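**Q** what's the 3D shape of this:
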Amino acid sequence: MRTTACLLLALLTMTNIAHCDWNLHVAADASAGGKGSQKQPFRSLTEARDAIRAARDSGAIPTDSPVVVHIGAGTYPLDQSFELTKADSGTAESPVVYRAVQSGAAQLHGGIQLKPGDFRSVTDGEMVKRLDPSARELVRVCDLKNFPGEFQAFSDAFRGVSTGPWLYINGQPMELARWPNKDAANGGWAGFSKVIDTGLPQPDAKNESLRKPHPGSFQFENTRPSKWNIDQGVWLRGYWTHDWFDEVIRVASYDHSTKAIRLAKPHNYGIMGGTWGKAERRFHAINVFEELDAPGEWYLDRSQKKLYVYPPADFQSANIDLAVLASPMVKMSDTQYVTLEGLTLQFSFSDAMVLRNAEHVTIKNCTVANHARSGISIVGSHNEVRSCHLHNLGTSGISVNGGDRRTLTPANNRIVNNHIHDYAKFIRTYQPGVSVQGCGQIVRNNLIHDAPHNAVTYGGNEHLIERNEVHHVVMETGDSGAFYTGRDWTSRGNVLRHNYIHDLGGGDDKHINTMGIYLDDCDCGDTIEGNVFYRAGRAIMIGGGRDNPVINNLIIDCPIGLHMDARGMTWKQWNNPDYPSWRLEAKAEKFDYQHPPWSNRYPHLAKIMQDSPREPLYNPIRRNIFVDVSKQVCSFDGNVKKLLDQFEISDNLVVNTTGASEGIATAAGIQGFTNLGGVGIPFPAGFKNATRQDFQLQSDSNILKELPTFERIPMDQIGLQPDH
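**A** The predicted structure is shown next:
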């Protein structure tokens, strides 16, 4: 009876919707003029979306009926964004679902697909001469004269992401011709230690141009730049002053006699302007045709539209993609109750998905890879990204914002069970695997690894960040943390619980400037509870803030267990209007922090200006276990040590499992810490299987006998979980 009624309605309204269960079908190899049926599918998601709109307008599909778009395996080229608006929304009872028939096999593709046969030997004599002799017979060139439009030139300075396109071979980003090569000594970086002109303003300079920021210069002893064609453009990606801020700047000139490199644009921190970390600065050159000398490197002659590549192995059977789409692959605005499931989004020179004012949108089991910018960016509430795989991204993985901080109304967006790795390929710093802002987001059971800088950055209120596994991040930067937030009294109520943070990079014997959890510059109001830190630098760093409980954490084989300082008492920036990002009280006033709901939720904040605001008070340290910490269990500055009698510190253990006389620190003289084991007296920890990094304490553990109130950390529930 229902079937007859559906067919009759479709005929009467003259729609193209042939399937009465409101199922539509899309196939990559479909013929033109499809009707959305299984036998006559549409050719694109856009056709399916437009058909749904038309059918709803005509009444063939009631607005309260669920719709499922079944997307067949294959490649779906995009030359513009696939957009969904309020008109494309579903309801709680009747969502709209775009689902791959075979998970991962339906690919939205934002690039040009090239063939190995499109590449020929280089025959232009002048170009051959510019190549290294070892590469002349190997480099291949592809003529892109049929590419519509022009390839824009690089700007003189930029943060990581150049103008497009980008080359991918067999699903991996290739390396723009560079020196030193990526696999060279020092990680592919060249160092310098002599600055000629920082580029910072010189107020007393006779030359007026030097009184304001100007391009800096430095001396580089290696003569390698002498082989580069500076006039055709050479860019240097460098950590010019700070190890947490990278920038790409064009070379303006190179003096062969003095070995001076002058940059084309000023760097806002100056060249070697002073930093906490290594004195030597570093850079590598990119987009240098003369350095096209290693498998996987490429170069685009933008004016001649010629693409050069040093072929990697198996090039003759390779899949070659040139990412050119310059807009997000998927855009949603004011969209509700829509699900994207099982899709693969690859090869754009933009973001993969951008959702604004979205509600109840679910992105599930999708693969997001090979984009010049971010993976998934969401602003809205009650959205979920679940069990997705994101990798090879130029900037961040997933960013989420929503809720109302003023009223402390949570957004309840959920970032759950995602595998995020190899991101921040282009912009190397402050492009995390997950970025959280707003109020009331949940970040749970994600696996995040292999990145130059942060894994998770956050700000705002009442976020729950739990059961995530993070490793091999902060791999080329310093003064940074796997989990990072900072410089805000109002970023409160956030809970970092039951995360496993291990095997971080960065730092050296002199500068241990990699942190597991980093509460920077007087950040306040975060709970650090039940986390496991293993080989994680300074495991926990509290940089001058207050109201940060450190409870029931397990710190293993880290050089420094807990750092706490009182920078608010000594730094001139503290709450200083001359430093806009430091205006801590002004930030709080924006939220009327002395009145409800803020005064009720954060009573210490409400009275902070009358309560020694520069002191790092109310940071309880309880039930933490420090195992084989090598340098300092607690790194407290002088002012913190003077305030220790005002702190709540109790029931913390310091364990020497080996009985070693050197390389194992104690917490001698610090209240609330008990040392177990010592020189020649090992104290077995009682982990379930430390060699496999299962640091669950067994029920008969000696540590639990000493500290029976220590609460179980659910190691088996951390990281990726089966998605049922």
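**Q** CA atoms for contacts and neighbours, from now on please.
**A** OK.
**Q** and Asn531, what does it touch?
**A** For Asn531, the set of contacting residues under the criterion of C-alpha atoms under 8 Å, 6 or more residues apart in numbering consists of Leu496, Arg497, His498, Asn499, Tyr500, Ile501, Asn552, Asn553, Leu554, Ile713.
**Q** Buried subset of the residues you listed as a ChimeraX selection?
**A** Remark: buried members of these, expressed as a ChimeraX selection using 16 or more other C-alpha atoms under 10 Å:
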select :496,497,498,499,500,501,552,553,554,713
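**Q** Which ones among the contacts of Asn531 lie within helices?
**A** For these, membership in helices holds for none, with DSSP state H as the criterion.
**Q** And the contacts of Asn531, which two are furthest apart?
**A** In terms of C-alpha to C-alpha, the contacts of Asn531 reach their longest pairwise distance at Ile501 and Asn552, which sit 14.8 Å apart.
**Q** Go through the contacts of Asn531 and say which is closest to Ile649.
**A** Proximity of those to Ile649, judged by C-alpha to C-alpha, is greatest for Asn552, which lies at 12.1 Å.
**Q** picking that back up, would you list the contacts of Asn531 in JSON lines and tack on distance to Thr344?
**A** As requested, the contacts of Asn531 are exported to JSON lines (distance: C-alpha to C-alpha, whole Å):
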{"residue": "Leu496", "distance to Thr344": "31"}
{"residue": "Arg497", "distance to Thr344": "32"}
{"residue": "His498", "distance to Thr344": "31"}
{"residue": "Asn499", "distance to Thr344": "28"}
{"residue": "Tyr500", "distance to Thr344": "29"}
{"residue": "Ile501", "distance to Thr344": "29"}
{"residue": "Asn552", "distance to Thr344": "40"}
{"residue": "Asn553", "distance to Thr344": "38"}
{"residue": "Leu554", "distance to Thr344": "38"}
{"residue": "Ile713", "distance to Thr344": "35"}
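**Q** Following up with a second sequence; could you model it the same way so I can compare the two?
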Amino acid sequence: MKYLMRVKFSLRCCLLLVLLSSSSFAKELYVSVKGNDNNPGTKEKPLASLQKAQLLTRKINDAVTVYVRGGTYYLSAPLLFTKKDDRSLKTAVVYKAYPGEQVKISGGKPLQLTWESFSSGIKKAKVTNDVAFDQLFVNGKQQRMARYPNYNPDLRFFGGASEDAISPERVKSWKHPEGGFVHALHRHEWGGYHYEINGKDKDGKLDLRGGFQNNRQSGMHDKYRFVENIFEELDTVGEWYFDKRDKTLYLYPEKNTNLAKALIVVPQLKSLFEFRGTAAEPVRNIRIEGMELSHTLRTFMETKAPLLRSDWTIYRGAAVVMEGAEHCVISDCFFNTVGGNAVFMSNYNRNNVVTGCRIVNAGASGVCFVGDPNAVRSPSFEYAQFVPLKDIDRVPGPKTNNHPANCTVENTLMHGLGSVEKQVAGVEISMSMDIKVSHNTIYDVPRAGINISEGTWGGHLIAYNDVYDTVLESGDHGAFNSWGRDRYWHPDYAVMSEIAKNNPQLIKADVIKPIVIHDNRFRCDHGWDIDLDDGSGNYHIYNNVCLNGGLKLREGFFRTVENNVILNNSFHPHVWFVNSGDIFRHNIVMRPYYPIRVQDWGKAVDHNLFPDKESLLQAQKEGTDAHSLFGNPEFINPEKGDYRVKASSPALKVGFKNFHTDQFGVTSAALKALVRPVKLPVMVSELSSVGVEYYDFFGAKVKNLNTLGERSATGMATETGVLVLDVPKKSLLHGILMANDVLLMCNDQQIKNWNDLARVQSGLQLAQKIPIAIFRNQALKKMEIPVK
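**A** Here you go, the predicted structure:
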């Protein structure tokens, strides 16, 4: 018998060697949930695991396609590609779902449980396995941790938030809150914070760990917050709680759910595929195609790494992680409710592509391109930080090659992102160069659809994307958003102006290549359609349709904005530099401009089309638009989204040129069929007749802060307070207040609007110093008015 077994084993090995050496076998391997890793990997005798297929591909010197047959593959560890898996272009390997079959790659673990009734519709089951409980899926549907307030998809923030979520009164009712979580918006609605509960004291105050998920520390919002993973809050269908102390799972199942036959899956892995090479030894020419990727852990408590001076911190991980990869492709994959980011290209990456994918309900971002801060010259890591001018490295461009470049995300549908984290984007770009973002459809996101965190190092192409229903759970942001807090940028505007004036070579030291945004359609209902914030520079923006929020340029240099259609809104120039070099021309606007603190109007603001004579005259009073016109743009079919203009349109007389307005978003028929279309705006022709009221406060010109633009320009969390517009020399406040200050307190009284300030002013005694509090340069400052 032993002799026969040895003979069979020898024959099997010989057969395997013959198959490995044959040209026909070198092209295909097969994996099946019904396979066996002792099999040779043929179609008739497939392997059982991707890991075994990977080992066999390393022995094959020809191009290989690994066909994965239909079924769900539960990974116990991520499939890790290293230098051992490096392939040439001629010997590339493809891991591909077998045509016509559905392949699911899961980072979860299915549980076999015995359920019994607990109380009020809640079931419980003992868990004998040693598994992590971060998420729970029942028959493929994600359940929610027990939370307060209960989830309601119709509510804007978190699907339900409450001021009393962590009140001492509520906390006292929780026996063991440790292991629970507090989720909250940033106080200014600039993303979110997350905290783990370590315990509580006798007064009902929670001991929290976290709050590092936002790079602009201002504390959690006092209203928009909720708690989860609290046993006492398990009170509605679809919620669950796992008691770690006695390893008992509690679930309030939906009606008619047969738990005895239900598939219960709990995620265990943070990633499913990892490409781990270096610039010296990259992983090349590997393709993942046609699979569904799901059941990865949430990573919000690991979102810690700051992205220079943007508002972001980030977790350098995802369902698919690429670091040190070249010419690798993720194609036609469905990222289904992954717990964190879907795809993350970290540090050195070249010529990688994400194409034809679908990313739905990810806990964080869709596709991220993020380089190494050590590749940045003179980096700063928080808003208020600044490398002293004498110490700034003045050499343009990156210091090393440890960053993504020449990578692409295209023809990809993303929606429902940021289901956990709120400082996210469909596409995030930071410390990268020459990234192409084209023909993607992105909607239902809590913040930006596409975000560029700083100027390093430019060269990006943003084209033919359809981005809408954005900034749904935050504020002061855009469907497309960017910051430009590069090495010359200083948080004090006056200091920064001097630096830029005296050191012009620093302006493009980081954004060494122009960033091009063309032929996109953007819509934002809680901010701007295109928002270039805080020094964003070296942009060329043309042939875009802005459906609702308008276009904003704050600070920055060398932006050319031309041939765009801005519907039901206009141009928002904020806080411009002298000699910015900015150009705004050949655009169609439907409202007057909304300038804030603009004294110098750049290189050219002219040859634009306004909706009416009053709007044009208003601009011309500012010294712009000498050759602009006004009138009906005569769109061909705005009800259907055709914003080309007719031959008789006055827009053509100012240099506007028609461009296609029906080529946005994903291109594949399969993805197009899944898209929820954008809501096109109803054209509003009449302008508001309500004028702006100005007031005098000790000789200073002030007004109520009551617009989103003013909120953004000042950095305020809400539209409240009294905005200072001008402080002439004759004013008592000259040298004390500055334009763009916001008065929030006067004589120890809160100032919400001019009525509050007028009431306080009328009761002041003349021979006294008046304490005031203002908001300036993103910080609250206290000072005194020396009334004489």
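**Q** what's the TM-score for these two chains?
**A** TM-score for the superposed pair, counting by TM-score structural alignment, normalised by the length of structure 1: 0.71. Supporting figures: 573 aligned residues with a C-alpha RMSD of 3.7 Å.
**Q** Helices along structure 1, start to end?
**A** Secondary structure of structure 1 (DSSP H): helices at 2-12, 45-58, 125-130, 567-570, 584-589, 598-601, 603-606, 638-643, 702-706.
**Q** Pipe the ones you listed into a markdown table and attach distance to Leu676 of structure 1 and mean neighbour count per row.
**A** Below are the helices of structure 1 laid out as a markdown table (distance: least, C-alpha to C-alpha, whole Å; neighbours: other C-alpha atoms under 10 Å):
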| stretch | distance to Leu676 of structure 1 | mean neighbour count |
| --- | --- | --- |
| helix 2-12 | 74 | 14 |
| helix 45-58 | 63 | 18 |
| helix 125-130 | 65 | 12 |
| helix 567-570 | 32 | 18 |
| helix 584-589 | 41 | 17 |
| helix 598-601 | 39 | 16 |
| helix 603-606 | 35 | 19 |
| helix 638-643 | 23 | 14 |
| helix 702-706 | 9 | 16 |
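**Q** and those helices as a markdown table, adding distance to Ser491 of structure 1?
**A** Listed next are the helices of structure 1 as a markdown table, based on distance: least, C-alpha to C-alpha, whole Å:
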| stretch | distance to Ser491 of structure 1 |
| --- | --- |
| helix 2-12 | 54 |
| helix 45-58 | 40 |
| helix 125-130 | 54 |
| helix 567-570 | 17 |
| helix 584-589 | 9 |
| helix 598-601 | 12 |
| helix 603-606 | 11 |
| helix 638-643 | 22 |
| helix 702-706 | 34 |
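**Q** from the contacts of Asn531 of structure 1, which is closest to Phe147 of structure 1?
**A** In terms of C-alpha to C-alpha, no member of the contacts of Asn531 of structure 1 lies closer to Phe147 of structure 1 than Ile501, at 45.9 Å.
**Q** State the distance from the aligned residue in structure 2 for the closest one to Arg554 of structure 2.
**A** Alignment note (TM-score structural alignment): Ile501 of structure 1 maps to Phe522 of structure 2. When distance is defined by C-alpha to C-alpha, to the nearest Å, Phe522 of structure 2 is 18 Å away from Arg554 of structure 2.
**Q** just Lys83 of structure 2 next, same as before
**A** From Lys83 of structure 2 over to Arg554 of structure 2 the distance is 45 Å, taken as C-alpha to C-alpha.
**Q** mind listing the strands for the stretch 601-724 of structure 1?
**A** For the stretch 601-724 of structure 1, the strands defined by DSSP state E, counting those that start in this stretch occupy 621-622, 625-627, 632-636, 649-650, 652-655, 673-676, 687-689, 694-697.
**Q** Any idea which of those gets closest to Gly149 of structure 1?
**A** Closest of these to Gly149 of structure 1 is strand 694-697, at 55.5 Å (criterion: C-alpha to C-alpha).
**Q** Between Lys83 and Arg554 of structure 2, which is the more surrounded one?
**A** The neighbour count for Lys83 of structure 2 versus Arg554, taken as other C-alpha atoms under 10 Å, is higher for Arg554 (25 against 17).
**Q** Against Glu710 of structure 2, how distant is the more buried one?
**A** With distances defined as C-alpha to C-alpha, the gap from Arg554 of structure 2 to Glu710 of structure 2 amounts to 12 Å.
**Q** before we move on, what about Glu292 of structure 2?
**A** Following C-alpha to C-alpha, the distance that separates Glu292 of structure 2 from Glu710 of structure 2 is 45 Å.
**Q** The two: who's more crowded?
**A** Ranked by neighbour count (other C-alpha under 10 Å), Glu292 of structure 2 and Glu710 place Glu710 first, with 23 against 20.
**Q** tell me which element that one falls in.
**A** Using DSSP states H and E, the element containing Glu710 of structure 2 is helix 708-714.
**Q** Which part of structure 1 matches whichever helix or strand comes after that helix?
**A** Reading on from helix 708-714 of structure 2 to the C-terminus, the next helix or strand found by DSSP H and E is strand 722-726. For strand 722-726 of structure 2, there is no aligned range in structure 1, judged by TM-score structural alignment.
**Q** Could you name the helices and strands sitting against strand 722-726 of structure 2?
**A** Packed against strand 722-726 of structure 2 by the contact rule (3 or more C-alpha pairs under 8 Å, 6 or more residues apart in numbering; DSSP states H and E) you find strand 700-704, strand 742-746.
**Q** Between the ones you listed, which one is closest to Leu208 of structure 2.
**A** When those are compared (using C-alpha to C-alpha), the closest one is strand 742-746, at 30.3 Å.
**Q** Report the contact partners of Ala92 of structure 2.
**A** Under the criterion of C-alpha under 8 Å, 6+ apart, the neighbours of Ala92 of structure 2 are Asp62, Ala63, Val64, Arg284, Asn285, Ile286, Arg287.
**Q** Just name the closest of those to Thr257 of structure 2, please.
**A** Nearest member of the contacts of Ala92 of structure 2 to Thr257 of structure 2, counting by C-alpha to C-alpha, is Arg287, at 38.6 Å.
**Q** Kindly provide the distance from the counterpart of the closest one in structure 1 to Val354 of structure 1.
**A** The equivalent of Arg287 of structure 2 in structure 1 is Thr339 (alignment by TM-score structural alignment). Separation of Thr339 of structure 1 from Val354 of structure 1 (C-alpha to C-alpha) stands at 14 Å.
**Q** what's the burial count for the residue lying closest to Thr709 of structure 1 once chain neighbours are set aside?
**A** Closest residue in space to Thr709 of structure 1, ignoring its immediate chain neighbours: Arg623 at 7.5 Å, by C-alpha to C-alpha, 6 or more residues apart in numbering. When counting by other C-alpha under 10 Å, one arrives at 25 neighbours for Arg623 of structure 1.
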